[in-house]
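>>> After the sequence you'll find the predicted model.
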Amino acid sequence: MIIALPNKGRLAEPSLELLRSAGIKVESEGRRLIASTNREDIAVLFARARDIPEYVYKGAAQVGITGLDMVYEAGVSVETLLKLDFGKAKIVVAAPSGSEIRKVEDLEGRAVATEFRKITQDFFSGLGIDVEIVEVSGACEIAPSIGIADAIVDLMSTGTTLRLNGLEVIAEIMETQAVLIANRKVVDDFNVQALKTALESVLNARGMVYLMMNVPEDRLEDVKSVAPGLKGPTVMKVESNGMLAVHVVIHESHLFEVVERLKMAGARDILVIPVQRLIF
């Protein structure tokens, strides 16, 4: 199986890190075009994020990680298997602050600069607004200031770049993030589904910890009320008379107060273990 990954940009390193966490380590020297991994049946194809949907659609790679915006922009038929919870951003329409352009309807007959021709065309066509699309590649935010467009359609993460260039958002088109996509012909392939499960288990485990503790039988209900866990705790009898072993998964953001409350409820010998993967 070949996995297409972004070769640079904001999605590149998080994609590699996610694969590493799922047990797939890329053996790459200098980020070659195609790299082997620690698994004989998996290789990685490095490509531009915007090209990955096309590569997956045509079967050059069976699966790939790219932005949801890139999938929409490519307009090809691929299966979105999983949202990966990184690379989050919005595609927005932005115009110069203080200009007469206050809403998208004000762009009728005007020029809009963007790297996203299809998304932009679909958005304005859907609203019945006729605009001239000026295609640019990079530094889209300077287009209004140099006079080649009246507004832009671009990715926005924090909005800082737009503000620095004197632009403000007048409409949001879509939210995007990194996604795992697959060629529709191989969606049910064992390796494809195994990859989806592995990545999903890593995402599920983020921020979760596993608690193990000993609890007197007569204090079990008190402990369960403090830490009910995802689907209830696992309870087992131990050799020590009148004691139970209780295992539970909780979010680490609750750990500070939960551990103290567990002690107060009668739990002892509490062990906290990071969770690497979590499969529901």
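Received, thanks. Numbers count the residues shown, from 1 in each chain.
>>> all contacts plus neighbour counts: C-alpha atoms, from now on.
OK.
>>> which residues of this protein fall in helices?
12-21, 52-58, 68-74, 117-127, 160-164, 190-205, 220-226, 255-265 (DSSP state H).
>>> Please list the residues outside the third one that contact it.
Think helix 68-74. For helix 68-74, the external contacting residues (CA atoms under 8 Å, 6 or more residues apart in numbering) are 49-51, 53-54, 91, 116-119, 175-179.
>>> Give the full set of residues in contact with residue 123.
Contacts of residue 123 (CA under 8 Å, 6+ apart): residue 173.
>>> how about a cut-off of 6 Å?
Shown in contact with residue 123 (CA atoms under 6 Å, 6 or more residues apart in numbering): no residues.
>>> Also residue 222?
residue 265.
>>> Also residue 177?
Listed by CA under 6 Å, 6+ apart, the contact set of residue 177 reads 67-68, 86-88.
>>> Touching, residue 26 and residue 37? I think so.
Yes - judged on CA atoms under 6 Å, residue 26 makes contact with residue 37 at a distance of 4.4 Å.
>>> Distance to residue 98 for the helices of the chain - can I get that in TSV?
Below are these laid out as TSV (distance: least, CA to CA, whole Å):
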stretch	distance to residue 98
helix 12-21	36
helix 52-58	38
helix 68-74	29
helix 117-127	22
helix 160-164	12
helix 190-205	42
helix 220-226	54
helix 255-265	48
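>>> Comparison target below:
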Amino acid sequence: MEKLKIAIQKSGRLNEGSLALLKECGIKIENGKDQLLTQASNFPMEVLYLRNGDIPQYLKDEVVDIAIIGENTLIEKNAEELKTLSLGFSRCRFSIAVPRNAEFKSIKDLENRRIATSYPHTVQTFLDREGIKAKIHEISGSVEISPNIGLADAICDIVSTGSTLFKNGLTEVYTIFKFEAVLAANPNLSEKKKEILTRLIFRIESVLRARNTKYIMLNAHKKDVENICSILPGLKSPTIIPLEEPDWVSIHSVILEDEFWDLIDQLKQNNAENILILPIEKILV
């Protein structure tokens, strides 16, 4: 039986987020300690645990079929065309940082400066685009200490909370781009593997739609229904269910968690009562 080979990061935040996503998709993976290859027990899939920086080449060489990977790595390895789907986790920034006591008014201040980074291709592309000449020092790890030991005047690295920069006396001064985990796929899949990938994407999209949504139920007088329904977005339109008490109905809908409190305030102003909010596990459309 043909199986889809998926690569995920061997360890770290992307590893944890990838396994959590597959679990939410109902895919069971027997993950023994230090295993580099394992099988899904209920889905035609093999999982390979690889170094993040090696994954784009494995995709290009067709050693693996798909991968969950940081979009920044695809950009650095000149493999952006393999991106298939944004996954909504491991959101970070790719930013320039300088010592807190350094003068920095604009990116032009990088002219003739030394920049330490683990992503030389991405940084050089940025510098070329901005017409800036600077010297790049490629470093495989601990980029943040470079200015403190006199190796560089600035760094360009992945930033999540900024706490590591702060601890090393650096301040973030310019964001080149923002990124997140993505699903990447080799375009030369067999028809059978394309069919398996379509099934997987359907599951992933169902999970992603549910992550930022809530199910809302409320009671309202019939005279307020039109105003309340105009507030609720819903997937298509709110569901309205008559109640035993005359002139009253129950209204059900789906709302975005980011808009939750603003919507609640509006609903209360339009006489909504007994509002109940429930989590959603999956949304299938």
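Cool, the structure landed. Please read all numbers here as calculations on a predicted model, not as lab measurements.
>>> After superposition, what is the TM-score?
Here the superposed chains carry a TM-score of 0.84, computed using TM-score structural alignment, normalised by the length of the first structure; 278 aligned residues with a CA RMSD of 3.2 Å.
>>> picking that back up, Throw together a PyMOL command that grabs the buried residues out of the contacts of helix 68-74 of the first structure.
Filtering those down to the buried ones (16 or more other CA atoms under 10 Å) takes a single PyMOL command:
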select buried, resi 49+50+53+54+91+116+117+119+176+177+178+179
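>>> sorry, back to before: and residue 26 and residue 37 of the first structure? which has more neighbours close in?
residue 26 (20 against 17; other CA atoms under 10 Å).
>>> That one maps to what in the second structure?
Superposed on the second structure with TM-score structural alignment, residue 26 of the first structure falls opposite residue 29.
>>> Please name the nearest non-neighbouring residue to that match.
residue 40 (4.5 Å; CA to CA, 6 or more residues apart in numbering).
>>> thinking that neighbour is in contact with residue 26, fair?
No - assessed by CA under 6 Å, residue 40 of the second structure is found out of contact with residue 26, at 10.2 Å.
>>> Tell me the counterpart of residue 141 of the first structure in the second structure.
In the second structure, residue 141 of the first structure lands on residue 144 (TM-score structural alignment).
>>> typo on my end, residue 48 of the first structure
Checking TM-score structural alignment: residue 48 of the first structure goes with residue 51.
>>> Its match and residue 14 of the second structure: what is the separation?
11 Å (CA to CA, to the nearest Å).
>>> Settle it for me: which of those two has more neighbours?
Using other CA under 10 Å as the criterion, residue 51 of the second structure and residue 14 rank with residue 14 on top: 20 against 12.
>>> So what does that one match up with in the first structure?
Aligned partner of residue 14 of the second structure by TM-score structural alignment: residue 11.
>>> Its match: what's it in contact with?
With CA under 6 Å, 6+ apart, residue 11 of the first structure has these contacts: residue 87.
>>> Mind telling me what residue 164 of the first structure corresponds to in the second structure?
Using TM-score structural alignment, residue 164 of the first structure pairs with residue 167 in the second structure.
>>> Tell me, how many residues neighbour its match?
By the criterion of other CA under 10 Å, residue 167 of the second structure has 11 neighbours.
>>> How about residue 242 of the first structure?
For residue 242 of the first structure, using other CA under 10 Å, the count is 11.
>>> Check residue 82 of the second structure too.
Neighbour tally, residue 82 of the second structure, other CA under 10 Å: 20.
>>> Please apply the same query to residue 190 of the first structure.
Using other CA under 10 Å, the number of residues around residue 190 of the first structure comes to 10.
>>> residue in the second structure matching it?
So residue 190 of the first structure corresponds to residue 195, using TM-score structural alignment.
>>> Can you identify each of the strands in the stretch 51-200 of the first structure by residue range?
63-67, 79-83, 89-96, 111-114, 132-135, 151-156, 167-176, 178-182 (DSSP state E, counting those that start in this stretch).
>>> Look up how far residue 256 of the first structure lies from residue 156 of the first structure.
35 Å.
>>> higher neighbour count, the two?
A direct count of neighbours by other CA under 10 Å for residue 156 of the first structure and residue 256 places residue 156 higher, at 20 against 9.
>>> Just give the closest residue to residue 273 of the second structure, not the sequence neighbours.
Nearest to residue 273 of the second structure is residue 219, by CA to CA, 6+ apart, at 5.1 Å.
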